[in-house]
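S.K.: quick one: sequence plus predicted model below, questions after.
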Amino acid sequence: MFTHRASRPHEPLRTFHPRRSPLGRDRTDALDRLFPRWGFSVDDERAAPPRTPDGLLDTAALFGRTAPLVVEIGSGMGDATAAMAAADPGRDWLAVEAHLPGVAALLVLLEREGLTNVRVAHGDALRLLRASVAPGSLDAVHAFFPDPWPKARHHKRRLVQSDHVALVRDRLRVGGTFHVATDWAEYAEQAAEVLAADPDLDGGVVPRPAHRPVTRFEQRGLDLGHAVTDLIVRRVR
């Protein structure tokens, strides 16, 4: 079930670098027990999510209720997602993560904290948005510390670029928000330019919102002197 699938020639370039890491006993156990209950695969039909008759993600069936939905693109080890979902139980949270250790770690947190408003998808978030998420259906999309792809020849793989931003904006409701955080200064500048260029989005750089917790990954960057930039834009039409 849990395999990395190589990009096909006709598919868009991935915005993440597939990697394999050991899971350990606790995380392996979490995947075996909890993934069938709280998770699904973007690519593997054997672990596909519930779908509506037109083939889109059936969020009411997935969460057991109808509520505003937040999508986390690249939820990492899940600590930020779990903290925000716990503080905001009126919304549902879909964490999409390509790396199994992060999927497993978040499942462990969900069980430990007793959270019922989070589900976890394993795979490429952009592929999920393209194929399975209805236009205008999301309350918010978060992308915290996406891979900066620092080498110039790899910039085309960055998450925040015009076609990806257009996809995210299309899936947001009018008034919905896209929140990006990065500790890579050059990426922050580029992201601000790309977001500002979309005429249907409004906003830009903001102070770190209190609702976004500082993760262990972010704290390591802060300890090294990295400046963190938060950008929040809202779909205006």
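M.R.: Yep, it's here. Numbers count the residues shown, from 1 in each chain.
S.K.: from here on, contacts and neighbour counts on C-alpha atoms
M.R.: Fine.
S.K.: stretch 195-213: end-to-end distance?
M.R.: Criterion C-alpha to C-alpha, to the nearest Å; first-to-last residue distance in stretch 195-213 is 23 Å.
S.K.: contacts only, for the spatially closest residue to Val118 that is not a sequence neighbour.
M.R.: Spatial nearest neighbour of Val118, excluding adjacent residues (C-alpha to C-alpha, 6 or more residues apart in numbering): Trp93 at 4.7 Å. With contact set as C-alpha atoms under 8 Å, 6 or more residues apart in numbering, Trp93 has these partners: Leu69, Val70, Val71, Glu72, Thr81, Ala85, Asn117, Val118, Arg119.
S.K.: dropping in the other structure now:
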Amino acid sequence: MDRPVATFTIDGVTEDSNTPAAPAGVAHPRSIRSFVTRVGRVTTGQSRALEELGPKFLVPYKAELLDLASTFGREAPTILEIGFGMGEATAHIAGLMPEKNFLCCEVHLPGVGALLKRIGEQGLTNIRIIQHDAVEVLDHMLAPAVLAGVHVFFPDPWHKARHNKRRLLQPPLVANLARHLMPGGYLHCATDWQPYAEQMLEVLGAEPALENTASGYAAKPDYRPLTKFENRGLKLGHGVWDVVFQRQTARQSLAQKSGT
């Protein structure tokens, strides 16, 4: 069993943060991040994975466009994952889809170490990790229309009404994600908090570049596994909602404008 060997903290927004409100008119307030502060432990196995596999699979954050073909060593459709936690779903999906590249953003070191450990155990080659805020990665490292898909699974729901504005999936970010999707690319979100699911439907549905692939919530795609946490919640009667939207193609946009 892995033995804890280190602890860490990362500065960021917390539920009780005194972060000042963003100025009016700011398109994407700096107070909104793709993560919240957590304290965690890096185990010996995670530490070993960081040391041994980090040089190959970690991509340093730089405020310049990333050459995806060079980064992955091949040309392939690229999926961006925002906030992969401990990497259980990420490794599962990457194993199911070896023909696709997965660019994964997570700021918390134990999660990064855990995913690297899974990469080594499963022999995965199609994952690269950026240990940085996904919002800044989008803004500075990815070109428009370069992504085949985006996964946002179980982002922090910010349960309290006065904190809802800190939720990741706000109109400016959704517009930014849509801009980075290639025509026909998809945005798949999942949450176990119904009010957030309702907001997801509302915000994604209001983005003109996106179209819902279902009449409302989507059936869980086969590629997204049920995590231990999710299974436990379902046994307790908690719901899980998937929302899947697609970037419109030029033909779809034209048909929508013409009203046909």
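M.R.: Thanks, I have the structure now. Treat the numbers as computed from the prediction; the structure is a model and nothing was measured.
S.K.: one step back: so which helix or strand takes in the residue nearest to Val118 of structure 1?
M.R.: strand 92-97 (DSSP states H and E).
S.K.: quick one on the thing from earlier: let me know the closest of the contacts of Trp93 of structure 1 to Thr177 of structure 1.
M.R.: Val70 (9.4 Å; C-alpha to C-alpha).
S.K.: what are the ranges of the helices in the stretch 51-200 of structure 2?
M.R.: 68-72, 88-96, 109-122, 134-141, 171-180, 194-206 (DSSP state H, counting those that start in this stretch).
S.K.: if I pick the residue positioned nearest the centre of structure 2, what's in contact with it?
M.R.: By C-alpha atoms, centre = their mean, the mean C-alpha position of structure 2 lies nearest to Ile82, the distance being 1.7 Å. Contacts for Ile82 of structure 2 (C-alpha under 8 Å, 6+ apart) come out as Ser34, Cys104, Cys105, Glu106, Ala134, Val150, His151, Val152, Phe153.
S.K.: can you check Val133 of structure 1 too?
M.R.: Leu56, Leu57, Arg171.
S.K.: picking that back up, can you lay out the contacts of Ile82 of structure 2 as JSON lines showing distance to Ala219 of structure 2 and neighbour count?
M.R.: Below are those laid out as JSON lines (distance: C-alpha to C-alpha, whole Å; neighbours: other C-alpha atoms under 10 Å):
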{"residue": "Ser34", "distance to Ala219 of structure 2": "25", "neighbour count": "23"}
{"residue": "Cys104", "distance to Ala219 of structure 2": "24", "neighbour count": "26"}
{"residue": "Cys105", "distance to Ala219 of structure 2": "25", "neighbour count": "25"}
{"residue": "Glu106", "distance to Ala219 of structure 2": "26", "neighbour count": "23"}
{"residue": "Ala134", "distance to Ala219 of structure 2": "26", "neighbour count": "22"}
{"residue": "Val150", "distance to Ala219 of structure 2": "17", "neighbour count": "25"}
{"residue": "His151", "distance to Ala219 of structure 2": "15", "neighbour count": "21"}
{"residue": "Val152", "distance to Ala219 of structure 2": "16", "neighbour count": "19"}
{"residue": "Phe153", "distance to Ala219 of structure 2": "14", "neighbour count": "20"}
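S.K.: which of the residues you listed show up in structure 1 as well?
M.R.: Compared against structure 1 with both residues aligned by TM-score structural alignment, their matches' C-alpha atoms under 8 Å, these retain Cys104, Cys105, Glu106, Ala134, Val150, His151, Val152, Phe153.
S.K.: distance check, the third one against Glu202 of structure 2.
M.R.: Using C-alpha to C-alpha, one gets 26 Å for the distance from Glu106 of structure 2 to Glu202 of structure 2.
S.K.: the fourth one now?
M.R.: Ala134 of structure 2 is 22 Å from Glu202 of structure 2, where distance means C-alpha to C-alpha.
S.K.: just how off-centre is the longest strand seen in structure 1 within its chain?
M.R.: Longest strand in structure 1, counting residues (DSSP state E): strand 172-182. Centroid displacement of strand 172-182 of structure 1 relative to its chain, using C-alpha atoms, centre = their mean, to the nearest Å, is 12 Å.
S.K.: go on, stretch 140-160 of structure 1?
M.R.: That offset, for stretch 140-160 of structure 1, works out to 12 Å (C-alpha atoms, centre = their mean).
S.K.: against structure 2, where does that stretch fall?
M.R.: Using TM-score structural alignment, stretch 140-160 of structure 1 corresponds to residues 149-169 of structure 2.
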